[in-house]
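# any chance you could fold what I've pasted below:
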Amino acid sequence: MLVLLPPSEGKAPSAGGAPLKLESLSLPALSEAREAVLGDLVELCAGDEDKAREVLGLSEGLRGEIAKNAELRTAGARPAGQIYTGVLYDALDLASLDTAAKKRAARSLLVFSGLWGAVRVTDRIPSYRCSMGVKLPGVGALGTHWRTPMASALPEAAGDGLVLDLRSSAYASAWKPKGEIAGRTATVRVLHAPTRKVVSHFNKATKGRIVRGLLSSGAAPKGPAQLVEALRDLGYVVEVEPPTGAGKAWSLDVLVTEVH
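Okay, here's the model as predicted:
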């Protein structure tokens, strides 16, 4: 099972340890594209702060993120699972998983990123600020920049098993499962049962709890149909929309009655 996650906008501070080693990151097929984005971002943030803030879409209160980006090559790095914070990652709570579940997380979780393309939770990265919606001066729109290298790297990462896609739309733009892979891909919406509306906060929290439940239980669904069974075993109410044709993903709606 491969689980595709969005990053968090906010990040935990970088540690004082060894700096980033791009060549050590997972998915080495993305290395050249990573270097291009990293170089462009560092150059931008080492220059005119106002221009950098405009390009990155940052408020005045986040101006400090620019200086942080300018030092990405020398900043201390930590496992990505410790860098990403926010609602989904708080609910997932990787640090409190038992040893077996942590090993499953290391194998299964892939976090998409405007800067890195995608990383495993064990990959050591510095704290940064660069969303997938950014258009950098050199490489251009990041969603477009990542499509070609992702098309090469992600099918190998997906292997021959289930792909559980929990990304937001901006990050989904960087890679769309196609063909045979799409047929074993499931996307998930979390709906407030009485209104059948998506509410951002508990959508993210529920997705974090879903991933935690799958990792903790040791569930190993081979495909979308088995995923539905595993989620129901975990107590979730799931509605299923099977693919309408070849090359289409499954769509799952998880209905939640309590907003928390």
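# C-alpha from now on. contacts and neighbour counts both.
Fine.
# list the contacts of A193.
Taking C-alpha atoms under 8 Å, 6 or more residues apart in numbering, we find A193 in contact with 255-257.
# tabulate those residues (CSV), appending neighbour count.
Formatted as CSV, the contacts of A193 follow (neighbours: other C-alpha atoms under 10 Å):
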residue, neighbour count
L255, 20
V256, 19
T257, 12
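# helices - which of these land there?
Of the positions in these, not one sits in helices, assigned by DSSP state H.
# switch the residues you listed over to a markdown table; also include distance to A29.
Output for those, formatted as a markdown table (distance: C-alpha to C-alpha, whole Å):
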| residue | distance to A29 |
| --- | --- |
| L255 | 38 |
| V256 | 39 |
| T257 | 42 |
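# check contacts around the closest residue to K135 other than its chain neighbours.
Leaving out its chain neighbours, the residue that sits closest to K135 by C-alpha to C-alpha, 6 or more residues apart in numbering is A141, at 4.0 Å. With C-alpha under 8 Å, 6+ apart as the criterion, the residues that contact A141 are 132-135.
# would you list those in JSON lines and tack on neighbour count?
As requested, the contacts of A141 are exported to JSON lines (neighbours: other C-alpha under 10 Å):
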{"residue": "M132", "neighbour count": "26"}
{"residue": "G133", "neighbour count": "16"}
{"residue": "V134", "neighbour count": "17"}
{"residue": "K135", "neighbour count": "19"}
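# the stretch 101-250 of the chain: strands as residue ranges?
For the stretch 101-250 of the chain, strands defined by DSSP state E, counting those that start in this stretch occupy the ranges 109-113, 117-120, 124-125, 135-136, 140-141, 163-165, 185-192, 237-241, 250-256.
# another one to check against the first:
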Amino acid sequence: MLVILPPSETKADGGDGAPLNLASLSFPSATPTRQHLVDAVVALSADLDASRTALGLGKTAIAEVDRNAELWQAPTRPAVERYAGVLYDALDYAGMTKPTQSKARERLLIGSALFGVLGAGDPIPAYRLSAGSKLPGEPTLSATWKPVLREVFAGVDDFIVDLRSGAYQNLGKVDGAVTVTVMTEKPDGSRSVVSHFNKHYKGLVARDLVRTRRTVSDVNGVAAVLADAGQRVELAGPTTIVVFTD
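Presented below is the predicted three-dimensional model:
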């Protein structure tokens, strides 16, 4: 089983790894596209106004542009430690035991607008590029990544749970992957999709799927793992699970 996480705009600083080496990343068939996009993002960083427009940055976000300018020189750290924020707080990789961290590196993938998809242990620098960014003179990131990620995922011979948001799924969908929807249920029985706690609960889902000792190969297995962990779940289709908030 593999679990694909969304990335996060929030990135941890620093790292003690060597500068970015694309050859060290998982899924080498994506290397030419990664090379092209990293070079394009570095070149864009020379124009502050163009960077703000393309990346959707405010006037005070100069540090984000500086990060992009240093993509080839900056230190790296494992992707699962680079991304931060609500989902990654709930995942709590840092709080896992060493054996569980090893399982996390084996089971977790992370979607990325810049790198397509990464292994959790892949060493990357901090950067700013989201699925909705539009680089000057370039096709949309969806148009750039779809054929590449179609090939990447076609070569993955594992059952996949895809926790990415819609924008990142559109960079390259995984046929047959299980997806998770987070909902709340009111006392009158009415239900609505959750936005505020969506990332938190998906982080808990990822954590439970990393920790399980079950062999999971279908949607029923995923539901059983989450139920064992105390989450309230419901099947909503052949590849969709609903997780309910507390």
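# list just the nearest of the contacts of A141 of the first structure to L110 of the first structure.
The nearest member of those to L110 of the first structure, counting by C-alpha to C-alpha, is M132 at 15.2 Å.
# how far away is that closest one from S26 of the first structure?
Between M132 of the first structure and S26 of the first structure the distance is 19 Å, computed by C-alpha to C-alpha, to the nearest Å.
# V237 of the first structure pairs with which position in the second structure?
Using TM-score structural alignment, the equivalent of V237 of the first structure in the second structure is R232.
# ok, now which ones touch G223 of the first structure?
By C-alpha under 8 Å, 6+ apart, G223 of the first structure lies in contact with 161-163, 184-185.
# ok, those residues in the second structure: which stay?
Cross-checking the contacts of G223 of the first structure against the second structure gives L162 as conserved contacts, using both residues aligned by TM-score structural alignment, their matches' C-alpha atoms under 8 Å.
# could you identify which of the contacts of G223 of the first structure has the most neighbours?
Across the contacts of G223 of the first structure, neighbour numbers were computed from other C-alpha atoms under 10 Å; V163 holds the maximum, 28 neighbours.
# which residue in the second structure lines up with it?
Using TM-score structural alignment, V163 of the first structure sits opposite I160 in the second structure.
# now the residue positioned nearest the centre of the second structure, nearest residue through space, not along the chain?
For the second structure, P6 is the residue whose C-alpha lies nearest the centre (C-alpha atoms, centre = their mean; 2.5 Å). The shortest distance from P6 of the second structure to any residue that is not its chain neighbour, by C-alpha to C-alpha, 6+ apart, is 4.3 Å, and that residue is R164.
# go on, V41 of the second structure?
In space, and not counting its chain neighbours, V41 of the second structure is closest to N68: 6.3 Å by C-alpha to C-alpha, 6+ apart.
# element containing that neighbour?
Element membership for N68 of the second structure, per DSSP states H and E: helix 62-69.
# report all helices and strands that the next helix or strand after that helix contacts.
Scanning forward in sequence from helix 62-69 of the second structure by DSSP H and E, the next helix or strand is strand 77-78. Using 3 or more C-alpha pairs under 8 Å, 6 or more residues apart in numbering; DSSP states H and E as the contact criterion, the secondary-structure elements in contact with strand 77-78 of the second structure are strand 123-124.
# can you show me the helices along the stretch 1-150 of the first structure?
Assigned by DSSP state H, counting those that start in this stretch, the helices in the stretch 1-150 of the first structure fall at 31-45, 49-56, 64-70, 80-83, 87-92, 99-108, 142-158.
# looking at the second structure, name the residue matched to A220 of the first structure.
Residue-level alignment of A220 of the first structure against the second structure, with TM-score structural alignment as criterion, gives T215.
# burial count for that match?
A count of neighbours around T215 of the second structure, defined by other C-alpha under 10 Å, yields 10.
# state the distance from L91 of the second structure to G85 of the second structure.
Where G85 of the second structure is concerned, L91 of the second structure sits at a distance of 10 Å (C-alpha to C-alpha).
# same question but for L2 of the second structure, I mixed them up
In this structure, L2 of the second structure and G85 of the second structure are separated by 21 Å, where distance is defined by C-alpha to C-alpha.
# between those two, who's got more neighbours?
When L2 of the second structure and G85 are compared on other C-alpha under 10 Å, the one with more neighbours turns out to be L2, at 22 against 15.
# so what's that one up against?
Contact analysis of L2 of the second structure by C-alpha under 8 Å, 6+ apart lists 106-109, 158-161.
# okay, the helices of the stretch 1-150 of the first structure, which one's buried deepest?
helix 80-83 (a mean of 23; mean count of other C-alpha atoms under 10 Å).
# could you dump the helices of the stretch 1-150 of the first structure into TSV with distance to P177 of the first structure added?
Written out in TSV, the entries for these read as follows (distance: least, C-alpha to C-alpha, whole Å):
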stretch	distance to P177 of the first structure
helix 31-45	20
helix 49-56	28
helix 64-70	31
helix 80-83	24
helix 87-92	23
helix 99-108	16
helix 142-158	8
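# L214 of the first structure: which of the ones you listed is closest?
helix 99-108 (8.8 Å).
# OK, contacts around the residue nearest to the centre of the second structure?
The neighbourhood of P6 of the second structure, defined by C-alpha under 8 Å, 6+ apart, consists of 110-112, 163-165, 168.
# and which of the residues you listed is nearest K59 of the second structure?
Closest approach to K59 of the second structure among the contacts of P6 of the second structure (C-alpha to C-alpha): S112, at 24.3 Å.
# my guess is the closest one contacts P7. True?
Yes - S112 of the second structure is in contact with P7 according to C-alpha atoms under 8 Å; the separation is 5.9 Å.
# what is the nearest of the contacts of L2 of the second structure to V148 of the second structure?
Using C-alpha to C-alpha, L109 comes nearest to V148 of the second structure of the contacts of L2 of the second structure, at 15.9 Å.
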